[in-house]
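In: prediction below, plus the sequence it came from.
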Amino acid sequence: MSIVIAGATGQLGRLVVGELLQRGVPAGEIVAGGRSAEQLADLAGLGVRTASVDYNDPASVDSALSEGDTLLLISGNDIQNRTAQHETVIDAAVRAKVAHILYTSVLAADSTPIILAPDHVKAEEYILASGLPFTFLRNGWYTENYAAALAKARETGTLLGSAGEGRVASATRADYAAAIAAVLTTPGHEGRVYELSGDYAWTYEELASAFSTVLGRAVSYDSVSSAEHASALEAAGLDPATAGFLAALDGNIREDALALTTGDLARLTGRPTTPLLDGLRPLAV
């Protein structure tokens, strides 16, 4: 019986593998799965077993799973196809008779207005219908999502956004990875739904102030409407669909879709979540 990480080539997945090793899980009991063998080579060098896992290829998922395994399904980033991809992995988990499936969902998936939620709701419903023992890890926002905004602010002294006075309870990927590893290595999580987010929900004004601190230059928040935001993003070179998507995300933040603070993340990790400033500092290097 192994712990199988589906999506181990991504940033979160790699951090989860590292957390498992730090918690004393034998490397040979971890299977790091991903599409690129090259990106898994360093994990193989640590003794971690690796496997080709392509969410578009049922056979590859079948070959990575065995009866009694614990499977972490890290949600895919192919927005156009990930509902089918998630179902491919879940179906393989059913065929393999895994003992427990964990899925990385989105904060308050079943009630949030956030544009990302529908795909996650479908995945959660599909897992429930599968009958597999499950845990839903509903991740909030990553502080690292603002790396590009930070780089732009370094050049312009401005944080452009349409989030208004909405709040974001972000945490770092390392925080989320630590919580996931805790669930993977301790009992009693079957059937649980964890709403994972940072301890404090900040505004974009506070984000701009944090940018100022880590960059050592004044950064102001330029608050605009959703339409103005989308237009500005297009003018900066983004295609209309991507610009509209990003503006819609800020609109969701304006509605406080990412403001929920439950304490679940800190309780699972056994420590406070990483403060905004500390999460941003590595991005400013």
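Out: Sure, I can see it.
In: C-alpha only now, for contacts and for neighbours.
Out: Noted.
In: can you give me the strands for the stretch 101-250 of the chain?
Out: For the stretch 101-250 of the chain, the strands defined by DSSP state E, counting those that start in this stretch occupy 134-139, 158-161, 167-168, 192-196, 202-203, 220-223.
In: possible to save those strands as JSON lines with distance to T50 and mean neighbour count?
Out: Shown next, in JSON lines, are the strands of the stretch 101-250 of the chain (distance: least, C-alpha to C-alpha, whole Å; neighbours: other C-alpha atoms under 10 Å):
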{"stretch": "strand 134-139", "distance to T50": "23", "mean neighbour count": "23"}
{"stretch": "strand 158-161", "distance to T50": "41", "mean neighbour count": "22"}
{"stretch": "strand 167-168", "distance to T50": "35", "mean neighbour count": "25"}
{"stretch": "strand 192-196", "distance to T50": "28", "mean neighbour count": "21"}
{"stretch": "strand 202-203", "distance to T50": "39", "mean neighbour count": "18"}
{"stretch": "strand 220-223", "distance to T50": "44", "mean neighbour count": "18"}
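In: structure two is appended below for comparative analysis:
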Amino acid sequence: MTTSSTQAPTIAVTGATGHLGRLVIHALLDRGVPAGSVAALVRDPAKAEDLAAQGVVVRHADYHRPETLAAALDGIQKLLLISSNDFDDRPGQHRNVIAAARDAGVQLLAYTSILNADTSTMQLAADHQATETILRDSGVPFALLRNGWYTENYTGNLAQSLPHGVLLGAAGDGQVTPAPREDYAEAAAAVLSTDGHANATYELGGDTPVTLADIAGEISRQTGQPYAYVNQSVPEYTAALTGLGLPGSLAAVFADSDAGIARGELSTHSGDLSRLIGRPTTPLPDAIGAALKG
């Protein structure tokens, strides 16, 4: 399914039916971008019927299938490449999109990378580092949106973890600067809908550094239930995640990311996120409160 419009889309968002992609499209519309100027690039157009109903142009695009990308990017001036959630050769998938963007004459490609990508030693950073290199070498004007951790990383499974009263991790006393997905989505929409972002790098995170113990304590305060951070070694945390049903390789990546927090690799004082969205980032208590109400 591809919707038709009297306007040709000039802004495109990949992964548009994912959590972040939908929020970016909503943020673009909230900023006054006409729906017909926005293309939602998706693997399964049937899942984007709600976006089509709002007038957003829905186009089929698959990172794994380069032959779908030329038509998807036809006429697009600005593109948000949301990093793939398929961990099988993510740089290769991203390379397909970047090459298609180059061939289509895209004027700005914004990529959702990871915070402190150029210095991070986390396993999760490697794919982003490779993609940033591909993007720089492509000649396509780019904006690197180096997203930090989402608050939802800690609030998304509260229904399962609250009864146990513990937040497990391997971050020690390391600080993280989380913000809700909605804040990162607003930043992406700002970059896509305004000028002056070519070849810019934004280190994105919440305004206030917190520890995992701080996060657990705030959840406990708001729920009135015992909820505490329990620090483990990386091997212990990997085993715990595996016991919860995560594949071993993915559990190892998540545990390694906590080790990155302990080293300070997921914290920033840049202020880039609040500057892009034109307001302070959502405070942790507010984000947790919204998650609990939801």
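Out: Ah, there it is. For clarity, every value in this text was computed on a predicted model and none was experimentally measured.
In: re earlier: turn the strands of the stretch 101-250 of the first structure into a markdown table, including distance to L280 of the first structure.
Out: Formatted as a markdown table, the strands of the stretch 101-250 of the first structure follow (distance: least, C-alpha to C-alpha, whole Å):
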| stretch | distance to L280 of the first structure |
| --- | --- |
| strand 134-139 | 18 |
| strand 158-161 | 14 |
| strand 167-168 | 14 |
| strand 192-196 | 19 |
| strand 202-203 | 13 |
| strand 220-223 | 16 |
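In: nearest to G251 of the first structure, out of these?
Out: strand 158-161 (9.3 Å; C-alpha to C-alpha).
In: list the contacts of that closest one.
Out: 149-150, 152-153, 204, 208, 219-224, 229, 247, 250 (C-alpha atoms under 8 Å, 6 or more residues apart in numbering).
In: assign the aligned partner of G32 of the second structure in the first structure to helix, strand or coil.
Out: Under the alignment by TM-score structural alignment, G32 of the second structure pairs with G24 in the first structure. Here G24 of the first structure is recorded as coil under DSSP: H, G, I helix; E, B strand; the rest coil.
In: what's the answer for A32 of the first structure, then?
Out: Assignment for A32 of the first structure (three-state DSSP): strand.
In: what's the neighbour count on it?
Out: Burial measure for A32 of the first structure: 28 neighbouring residues, criterion other C-alpha atoms under 10 Å.
In: in terms of contact, does it touch S2 like I think?
Out: No. Using C-alpha atoms under 8 Å, A32 of the first structure makes no contact with S2, being 10.2 Å away.
In: counterpart of A59 of the first structure in the second structure?
Out: Checking TM-score structural alignment: A59 of the first structure goes with E67.
In: likewise A117 of the first structure?
Out: Checking TM-score structural alignment: A117 of the first structure goes with A125.
In: mind listing what that match touches?
Out: Going by C-alpha under 8 Å, 6+ apart, the list of residues near A125 of the second structure reads 114, 117.
In: any idea how far it lies from A117 of the second structure?
Out: 6 Å (C-alpha to C-alpha, to the nearest Å).
In: likewise R221 of the second structure?
Out: For R221 of the second structure, the distance to A117 of the second structure - C-alpha to C-alpha - is 34 Å.
In: what about the two, which has more around it?
Out: More crowded of R221 of the second structure and A117, by other C-alpha under 10 Å: A117, with 23 against 13.
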